[in-house]
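Undergrad: no sequence on this one, just coordinates:
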């Protein structure tokens, strides 16, 4: 038996802790070392070791405050965190297995992720971190995992933000932050961007600093130059009327002239105009987001400007004439048009149609709840206006859900959401439950019956498609996973299915001019994904090999493919089961093409 002098135990405990904390040793190595003897086991349970392992592996920014740790300290936290990591990987695989044959994933499919998030007070954040790690790993691999991870991120982020909206709206108007709400809108609609309030606030702080510097050049004794004002906790302007006006004029100069912010007149209906982080990056926005930027910076400089839900526009107002009465007290600011100042009379004459008849209430301030309702409604309108775009359903679905997170009892939006779910054949239990609360007016009973019928179909395991073996279809020239170019329309695409001859209806054949093709409908036809988001059905004679191979930016690529090799796509197990011979055929065809020199 070796003496203690020849073992690790001869080293001081602090040296052993440094060794065991090394990045060279994984958590399993430390666990194995702990089995050697009781003394080493005690050292291996040291908080310092597991704190190092945790922070090195996950980089989660978890507070080191003891209050944030479970009773077992860092070792117990590491165990919980690793359990969550392992289960997330399994659940993502399960999503693919259960939903491959479905058009969309129902909310109930994500409930296991929610339960996993309950293992720790920050469990949901850990789950989201693991899902984001999947999305950000090797760009060309784990495409199916990425496809379902993205859907899980949307669902879980919305659940998290629903609670945040409830908390936000329960605050008094004075406690609510315009920029906080704007960040939640952006985060809701684009959870993959991981927009942070701290990042947006820093950008607004920087603009305020630039305004402060410019103000100091013009008025060295202006109080806003010397006090880095908190932008919370006050409801009235901090300065005199003249001083406030000077602040706003300087803000206009810096924001619109020096920094180049402007209303996006040319591309008004882009969804990005509604996202505060995009507006700060691109320096373009619509009236609401431009007003949020303007008001947030003004508040940092001690000037209160209130939001006004003006018809067909959005304005701000500040109290320039406190001795006047009613709306005459206020000057109105059009942040969409370079911060132009208006009286209420010029607002009517310049911003409203001659035929418009409105009372004075159009000049009253709005609540932040109403402001963000309008922002969500704008996004819904954009989605409806661009119904031909590839992501309009996602935009419409998320915009409606955002509106309902802010105003959950709006019947029109709730009914629109119900129809979206019916169209996608998802969340049907929730749909039925909601429809049963409505009066049995015309159409409701039939909708309930339709949902119950579809729900029963969803609960029945889908029939496995009959595998297509190439030996039975020797006339088929191309194969699943090949990246091709369309001869006539010049688009790139990837093949995800094929038929030995056209299986479309005779009406479609006539409409698409298939009868004018050389081989007409009696040739193989291929299901292809196109970068514009469309799924098309292409004749074999129209598909060409190409050396200009590229990834296909279609949302459903990950549903069917596991990996992109740089020349072709590799089907995932579910697609490979449908076309069991195509994977090796694709590799052979592509390799032969690239080595042929053609």
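TA: Sure thing, it's come through. This one's a predicted model, so the numbers in the text were calculated from it and none came from an experiment.
Undergrad: switch to C-alpha atoms for all contacts and neighbour counts from now on
TA: OK.
Undergrad: all the strands of the stretch 251-400 of the chain, residue numbers only.
TA: Listed in chain order, the strands of the stretch 251-400 of the chain (DSSP state E, counting those that start in this stretch) span 262-263, 284-285, 306-308, 315-319, 330-334, 340-342.
Undergrad: so residue 175 versus residue 169, what's the distance?
TA: Distance, residue 175 to residue 169, by C-alpha to C-alpha, to the nearest Å: 10 Å.
Undergrad: and what of residue 393?
TA: 27 Å.
Undergrad: who has more neighbours out of residue 175 and residue 169?
TA: residue 169 (16 against 13; other C-alpha atoms under 10 Å).
Undergrad: what's the helix or strand encompassing the more buried one packed up against?
TA: Applying DSSP states H and E as the criterion places residue 169 in helix 143-170. On a contact count with 3 or more C-alpha pairs under 8 Å, 6 or more residues apart in numbering; DSSP states H and E, helix 143-170 meets helix 73-99, helix 123-136, helix 178-189, helix 392-406, helix 557-560, strand 561-564.
Undergrad: cutoff 6 Å now
TA: helix 557-560, strand 561-564 (3 or more C-alpha pairs under 6 Å, 6 or more residues apart in numbering; DSSP states H and E).
Undergrad: A helix includes residue 198, no?
TA: Yes: counting by DSSP: H, G, I helix; E, B strand; the rest coil, one finds residue 198 located in a helix.
Undergrad: that one - how many residues pack around it?
TA: Residue 198 sits with 11 neighbouring residues when counted by other C-alpha under 10 Å.
Undergrad: ok, so what distance separates it from residue 38?
TA: Noted for residue 198: a distance of 46 Å to residue 38, by C-alpha to C-alpha.
Undergrad: longest single strand anywhere in the protein?
TA: strand 492-499 (DSSP state E).
Undergrad: what's the nearest residue to residue 351 if we skip its chain neighbours?
TA: Spatial nearest neighbour of residue 351, chain neighbours left out: residue 313 (7.8 Å); criterion: C-alpha to C-alpha, 6 or more residues apart in numbering.
Undergrad: here's the one I want to compare it with:
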């Protein structure tokens, strides 16, 4: 006997209780219900039910940051969700091709990155999927279902997200170079964080949250925010913003911390490095002030960057704010304080007006680039990977924004520049912005880098064809016999493949077997890549903490490996290896079997 049907509004109420998350659990159930009978279909297809699932999965509006013109998404939330999910499926198919090394990876990555922020949320979900048990942090659910090749998928999803963010940033700075009025100071500065894989929406959200809480605090203190009124107390609002920032932990960095490279990236000085430099504090002040209705701008002041706020009344002086020194005095007198500071650093009185004028983004983003160059040599604390990223950002900014002509080829294409950088934003965005013949030269060098990487990726290294016995294998966790650090092998040569100068500098010929023995490319647990002789390789007796340290310190580990295996030898000594990713199974097809035998021995 069939069950009686319930009224439509009852089904609607039931469906509204389905779980809402980015993981799609509730939306999948809703989709299945829409394939049932006509009454369930009518209930499950209601746009209001789908809207919450859409907003839970998609934080980035479709084409929110894209310059391309595309079809508008349907107004109906269900159809909008379906349209975005189709794009997600396209992105995940491309990601699978990259992970599995199918076809031309550079062109596949280029196609994936071209989908831009429309697929950012889907790739972000991939980057947070569960890892195999051996890679999980303590306390995680060991029964979680793990997708095939989860670790490589995480890595390559992260690479795609980085390239999408870099493409957005370079496109933004390209517009800035073409039209200084086209890009705001806030956006130009926040885009620096895109080279650390951050979405611009993340920066915007943090600024929005700060401004919302600042507004609430000012209103609670009785401060009127009628910023369009000629009688508005702009100075009080500016002082209130500075007070709010200090209450939130923003303030001046000092000592050796002043030169930390973190101070140039908004995602750091909005979170962990709020004690920061003048330019970054002004960036935060301008972002908050603009949201409160102030006409706030930076001033490229020679002493230190300050903020300029226009007063709505033409008869009242504009406001100059020293955000960095606001704990002693926030508001500067333009005739006394500002002029005195200019003269103190050698500015002629007749030139003062040009130094205190509100500025657009261009001179400030270039000033940030100069500061980064200084930090490169003076910052001895920050991770070298972050410093390298910061230097590459500087090169992109200078190439796109500066009026000074530079040869971008050797400037941009450093040793850390991967082929996917060349295939996406360097050849597709930076090169076309340059005048001839620099544009053609850069494009040709990018093509050369891509072809070289493609040739290297096609090399297959066989143990059985080596002219000497290779004792160890890709994936082995080892301990350096002389220096005692732990690492993992990521490649090998049957003999030393380094330059003669390196061989002499490292004393290779003083080793028992000299240069005529296998050498191994390795990553140590500190994230450093090294080249180690077989004489110096020993089995690691305590590999458990080493695996987690490698995951934490080697961001590219997922390119090489996908899981781990730990066992014991006949004497009860622990030994471990990392299992090869699909890419490295193809590059070293015999090492997996050799590793199996070594573990079973």
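TA: Now that the structure is in, tell me what you want to look at. Since the model is a prediction, treat every value here as computed from it, not as a measurement.
Undergrad: got a TM-score for the two of them?
TA: With the length set by TM-score structural alignment, normalised by the length of structure 1, the two chains reach a TM-score of 0.71; 540 aligned residues with a C-alpha RMSD of 5.1 Å.
Undergrad: nearest to residue 533 of structure 1, of the helices and strands packed on helix 143-170 of structure 1?
TA: Closest to residue 533 of structure 1 of those, according to C-alpha to C-alpha: helix 557-560, at 10.0 Å.
Undergrad: which neighbouring elements make contact with the closest one?
TA: helix 143-170.
Undergrad: buried stuff in stretch 223-237 of structure 2?
TA: 223, 225, 227, 232, 233, 234, 235, 237 (16 or more other C-alpha atoms under 10 Å).
Undergrad: dump these to a markdown table, plus secondary structure.
TA: Compiled in a markdown table, these are given as follows (three-state DSSP):
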| residue | secondary structure |
| --- | --- |
| 223 | coil |
| 225 | coil |
| 227 | coil |
| 232 | coil |
| 233 | coil |
| 234 | helix |
| 235 | helix |
| 237 | helix |
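Undergrad: can I get these in TSV with distance to residue 159 of structure 2?
TA: As requested, those are arranged in TSV below (distance: C-alpha to C-alpha, whole Å):
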residue	distance to residue 159 of structure 2
223	46
225	44
227	44
232	48
233	48
234	45
235	46
237	42
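Undergrad: quick check: chain neighbours aside, which residue is closest to the residue most central in space within structure 2?
TA: The residue lying closest to the centre of structure 2 (C-alpha atoms, centre = their mean) is residue 197, at 1.1 Å. Excluding its sequence neighbours, the residue lying closest to residue 197 of structure 2 (C-alpha to C-alpha, 6+ apart) is residue 162, at 4.3 Å.
Undergrad: ok, now residue 468 of structure 2?
TA: residue 494 (6.4 Å).
Undergrad: distance of the one you found relative to residue 580 of structure 2?
TA: 20 Å.
Undergrad: neighbour count for those two, which is higher?
TA: Neighbours per residue (other C-alpha under 10 Å) separate residue 494 of structure 2 from residue 580, with residue 580 holding more: 27 against 20.
Undergrad: surely the more buried one is in contact with residue 561?
TA: Yes: using C-alpha atoms under 6 Å, residue 580 of structure 2 is in contact with residue 561, at 4.4 Å.
Undergrad: thinking again about what came up before, now the helices and strands packed on helix 143-170 of structure 1 as JSON lines including distance to residue 253 of structure 1 and mean neighbour count?
TA: JSON lines is the format used below for those (distance: least, C-alpha to C-alpha, whole Å; neighbours: other C-alpha atoms under 10 Å):
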{"stretch": "helix 557-560", "distance to residue 253 of structure 1": "47", "mean neighbour count": "22"}
{"stretch": "strand 561-564", "distance to residue 253 of structure 1": "50", "mean neighbour count": "22"}
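Undergrad: residue 25 of structure 1: which of these is closest?
TA: Taking C-alpha to C-alpha, strand 561-564 is the member of these nearest to residue 25 of structure 1, at 30.9 Å.
Undergrad: next structured bit after that closest one?
TA: Immediately after strand 561-564 of structure 1, counting by DSSP H and E, sits strand 569-571.
Undergrad: what range in structure 2 does the helix or strand just after that following strand sit on?
TA: For strand 569-571 of structure 1, the following helix or strand on the C-terminal side (DSSP H and E) is helix 573-578. Alignment of helix 573-578 of structure 1 against structure 2: residues 582-587, by TM-score structural alignment.
Undergrad: what about the closest residue to residue 18 of structure 2 other than its chain neighbours, which helix or strand?
TA: Leaving out its chain neighbours, the residue that sits closest to residue 18 of structure 2 by C-alpha to C-alpha, 6+ apart is residue 26, at 5.0 Å. Using DSSP H and E, residue 26 of structure 2 maps to helix 25-33.
Undergrad: against which helices or strands is the helix or strand just after that helix packed?
TA: Note on helix 25-33 of structure 2: by DSSP H and E, the next helix or strand toward the C-terminus is helix 38-44. Here helix 38-44 of structure 2 touches no other helix or strand, going by 3+ C-alpha pairs under 6 Å, 6+ apart.
Undergrad: show me which parts of helix 38-44 of structure 2 are buried, residue by residue.
TA: 40, 41, 42, 43, 44.
Undergrad: next, format those residues as JSON lines and append distance to residue 192 of structure 2.
TA: Below are the buried residues of helix 38-44 of structure 2 laid out as JSON lines (distance: C-alpha to C-alpha, whole Å):
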{"residue": "40", "distance to residue 192 of structure 2": "49"}
{"residue": "41", "distance to residue 192 of structure 2": "47"}
{"residue": "42", "distance to residue 192 of structure 2": "47"}
{"residue": "43", "distance to residue 192 of structure 2": "46"}
{"residue": "44", "distance to residue 192 of structure 2": "43"}
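Undergrad: which of those residues lies closest to residue 591 of structure 2?
TA: When the buried residues of helix 38-44 of structure 2 are compared for distance to residue 591 of structure 2 (C-alpha to C-alpha), residue 44 comes out closest, at 52.1 Å.
Undergrad: find the nearest non-adjacent residue to that closest one, please.
TA: residue 34 (5.1 Å).
Undergrad: against residue 42 of structure 2, how distant is the one you found?
TA: Following C-alpha to C-alpha, the distance that separates residue 34 of structure 2 from residue 42 of structure 2 is 7 Å.
Undergrad: same check on residue 48 of structure 2?
TA: 12 Å.
Undergrad: do the same with residue 423 of structure 2
TA: From residue 423 of structure 2 over to residue 42 of structure 2 (counting by C-alpha to C-alpha), the distance is 47 Å.
Undergrad: residue 347 of structure 2 now?
TA: According to C-alpha to C-alpha, residue 347 of structure 2 stands 73 Å off from residue 42 of structure 2.
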